[in-house]
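Undergrad: sequence-free structure coming up:
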């Protein structure tokens, strides 16, 4: 009898005295299935992440794996395969939840729907809506999971949809409105802890955390290719793991008789982590396939094409040789007087040597179409002003140019920063009509270029064509690539 009573006492202490714990593994910026190598070293890869996931699940069966968004376009791999290899890998891993980044929509709403439909895990969106107001593709606005007595609620928001395709099929609901609505629903669910997944800027995340104290942690998009970043609002973290799946944020939520507490650590996804063998086979398959499909030489590069992508992002605030080259290719293709390229659309830098097909696509991975239109000089000046309106934030709207030059002062008020605009060396004439080759993304109002909707007609020399196709044909024609800085853009 004493043994039975003692056993019951031990069991009672196990049930009522022990902490309950949930482990959340979070990563994002999932553009490439295999490890990335650059100036910051080698990092990422689904095979290493699989190893970390399996290890965590052995330690704690209550492990939830979350992908924060951007598994589609943005780089060469995404441009070619549109995110579907990542879905294949995440189904095998498996992950549990994915939020939407902007890049899931780079190739259209239909492709984004296909990504969701092929997923065995749950997608979440609290603020992406169909035209009728329903959640995008019928995904849940919030998810509640009970881990042996710890109820966790998950919300997911997407910001900056104006930086991807222009469409009226879906819209981005106001973040604060959608969060407030879904938090009310989660309150009725009596959750112990709320996790918000975001794709917002740090300032917005802080605003959200301060406005909604019900949120326990924000898992945000990456802000650095080199560093993990965490900001605390009180004791609540806003967490940004390293870009390109370079690290995993591990957030442990612990519940006991004293309430809820949390513990955060970052796990590096580097060569210190042994790769899962089956996942490594998948990585190697796609690495080899990409080289077979796109590895042939189309030109010789004499100088580095330097956009600053992933580093100082110089194509977003100053003239670059690669910006000149791309804008020149558009202008050459359509035979226009001018060429424009938004700096945020240039997604790589290329070292000297053999210039391969994959290099051309890695520079322009979004498959944006380029067209040619007529504009008055005053409209073009207004567009240049819009281009420099957020240089302090290194906004992608900054215009790289061909056939036109200008100066700007980023310290002056927005709308009056541009001066000395010249077309082929002569002062621009405000009421004169000029022909311009430019991405349809900005032509249709993307990045705030509403003025470019007001054209004076279309230049009908050639049909609208995908940007990388135009650029690659231009490279094949010139063969030897040696673009220089020419003083097209001067900053004060």
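TA: Happy to help now that I have it. All values derive from a computational prediction rather than experimental measurement. Residues are numbered from 1 along each chain as shown.
Undergrad: from here on, just use CA atoms for contacts and neighbour counts.
TA: Noted.
Undergrad: give the burial count for residue 449, as a bare number.
TA: Using other C-alpha atoms under 10 Å, residue 449 has 20 neighbouring residues.
Undergrad: now the closest residue to it other than its chain neighbours: how far from residue 421?
TA: Nearest residue to residue 449, sequence neighbours excluded (C-alpha to C-alpha, 6 or more residues apart in numbering): residue 442, at 5.7 Å. Using C-alpha to C-alpha, to the nearest Å, residue 442 is found at 20 Å from residue 421.
Undergrad: now do residue 100
TA: For residue 100, the distance to residue 421 (C-alpha to C-alpha) stands at 40 Å.
Undergrad: these two: which has the busier surroundings?
TA: Ranked by neighbour count (other C-alpha under 10 Å), residue 100 and residue 421 place residue 100 first, with 26 against 22.
Undergrad: pasting the second one now:
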């Protein structure tokens, strides 16, 4: 995006550039709605656009009165505005046009440009209705529409009449029709609605105000696939079908391709990458879960392999990889128009049909708390974005895409797409991820500052359920003039044969592992509810006690006691519980899908006061969801979700000798959790302090194996919600 003079009128008033999807183009302006123009009215988009630009206005009662005839004065106003004619001091010869009338200036502009004439030499008749023939003549003159020989179907026209060249020209160019198949009705008054529609179409087709043509950019986008590959052959079909229509469309991913299913557990990103290479992605940025393996014995070797084997470049503007033994050599802190596949750049410039498109990447600073980046560092996203935009503009890119994994509406105190759009000038498009947001239509954010252009934000939910599409129309200055976007539902697509064959090479092993039984049997389904699910419920594993959370923490406590009998409490961050367990035999596949991160069991020595601090952090976002919300075993507590953050926790009791007793804030407790949380993951600074002080022991026991052993030992499992965590605001 570059600053420049806006085009004199909408280049995409009626329809945007050729769209990836059958969606109307939206003009970038705040719509003014009229009570008599419903959203499903065929003129709705055009009227919204014209009203937002001040080209048309309604009546005091809030109506536009579409079917009311339009006067010569009103036509003068809208024509002079859309053509943006300069003021003129030409003296009018019309005796019925008062010097200070509301329409006089517009009539002067049109008259001096030979676009409009009077009824005769001295009479303009401003209040007289405009006929269909008169308006056709005005448009012919205003837009210099080429006349063409064609046979008209209308039987009510006089072939020698003054209006014939205009009617013929507009009809030949597909701009005008009759009131029925054989009747044009040249003397019939034109309605306000028809005038707007006809003017919009004519202006779009014949406006020569902009010397250079605009540019159309098409994008396909995905985010938060999380190793859900079973429907990937359908995604491949959708991508291929779009490319058949739009071969130059970019394909971008906004991170968290990896982690979440057995495909990642078995292949560490190589299966996911095989399909990305097949689909020929143009660029990707990193999600927080790309760094989940950082605490494993191999460190970021799997991520290194994922990057180096990619047939596309990565963009990352706010991550410092330099200290990491694997990733440091892959990163170049530069902006380049000649990126190599399998390498990481601050930003890149891609050329599409001769136009320079800048792309840079951002990853949430929360990654330090919610993943395992180790010595990989994260910098402020706004500072990084501003520098990236400046660098891209210096290279001549005036159409800039931010490929982000910071969330559409995440905590604004940390980072999110809407804050990015409002604070950083020069970003045209944000292709986002992280918050798993289903943006059925693009969202436009405009800063209050007059000199900031709008930014379009898109996001395509999760798990390859959708392929996002976006078409954007730019003028010659890189300023957005229109857009259209949609989400293509992947479940409705056919499987691509090549992709289906490729999936078979990975799925056989996954199916074998998935179907192995653990030895435990669930008497009933163990849900893992989320507010984002198709439900009106406000209950979530990330803000409430769940039966599955109880089962997992009971298993952690049981295993921890084998190594330290003094362990009395276990806690599990809910962000580490990824899905539900079905009724019946519990398979290895289910367990690995529930607990996919390869965490290990750790023991912490905490004062009671520190434990209470951790509980305050756990409920700090309630009633909203938080991955740091703790499921617990060996204790119970109350909290008030309506209370002030930092003062939500009420009573806290710990199981001692078979009964609950009040937490002793001065006593030291042995608390089991996963190594991720024990090192301060999900923002648990209290745990991080204990880790730094040597009060944490990582037992090195795999969380999923511990859980497998626990349910096998139980045989039949039927956990319930026991009142371990109670929100008193709901009582």
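TA: Happy to help now that I have it. None of the values given here were measured: they were computed from a predicted structure.
Undergrad: show me what residue 647 of structure 2 aligns to in structure 1.
TA: When structure 1 is aligned by TM-score structural alignment, residue 647 of structure 2 is paired with residue 416.
Undergrad: leaving aside the residues adjacent along the chain, what's closest to its match?
TA: Nearest in space to residue 416 of structure 1, with sequence neighbours left out and distances taken as C-alpha to C-alpha, 6+ apart, is residue 385 at 7.1 Å.
Undergrad: residues contacting the nearest residue to residue 437 of structure 2 once chain neighbours are set aside?
TA: Ranked by C-alpha to C-alpha, 6+ apart and with sequence neighbours excluded, the top spatial neighbour of residue 437 of structure 2 is residue 461, at 4.7 Å. With contact taken as C-alpha atoms under 8 Å, 6 or more residues apart in numbering, residue 461 of structure 2 is in contact with 223-224, 433, 436-439.
Undergrad: swap the cut-off to 10 Å and go again
TA: Applying C-alpha atoms under 10 Å, 6 or more residues apart in numbering to residue 461 of structure 2 gives the contacts 222-225, 432-440, 467-468, 487.
Undergrad: then residue 585 of structure 2?
TA: Applying C-alpha under 10 Å, 6+ apart to residue 585 of structure 2 gives the contacts 515-523, 715-717.
Undergrad: how about 7 Å then?
TA: 517, 520-522 (C-alpha atoms under 7 Å, 6 or more residues apart in numbering).
Undergrad: before we move on, back to that, how far away is the match of residue 647 of structure 2 from residue 93 of structure 1?
TA: According to C-alpha to C-alpha, residue 416 of structure 1 and residue 93 of structure 1 sit 52 Å apart.
Undergrad: what about the biggest helix by length in structure 2, how far off from structure 1?
TA: Criterion DSSP state H: the longest helix present in structure 2 is helix 497-515. Averaged over the aligned pairs, helix 497-515 of structure 2 sits 1.8 Å from structure 1 after superposition, using mean C-alpha distance after the TM-score superposition for structure 1.
Undergrad: now that helix: which residue numbers in structure 1?
TA: Under TM-score structural alignment, the alignment places helix 497-515 of structure 2 onto residues 277-295 of structure 1.
Undergrad: against residue 450 of structure 1, how distant is residue 314 of structure 1?
TA: If you measure residue 314 of structure 1 against residue 450 of structure 1 using C-alpha to C-alpha, the figure is 24 Å.
Undergrad: which position in structure 1 pairs with the residue nearest to residue 437 of structure 2?
TA: The alignment partner of residue 461 of structure 2 in structure 1, by TM-score structural alignment, is residue 242.
Undergrad: tell me the spacing between its match and residue 28 of structure 1.
TA: Noted for residue 242 of structure 1: a distance of 8 Å to residue 28 of structure 1, by C-alpha to C-alpha.
Undergrad: quick one: stretch 306-320 of structure 2 aligns where in structure 1?
TA: Aligning stretch 306-320 of structure 2 against structure 1 (TM-score structural alignment) gives residues 115-129.
Undergrad: who touches the residue nearest the centre of structure 2 in this structure?
TA: Nearest residue to the geometric centre of structure 2 (C-alpha atoms, centre = their mean): residue 459, 2.1 Å. The contact partners of residue 459 of structure 2, taken as C-alpha under 7 Å, 6+ apart, are 431-433, 437-439.
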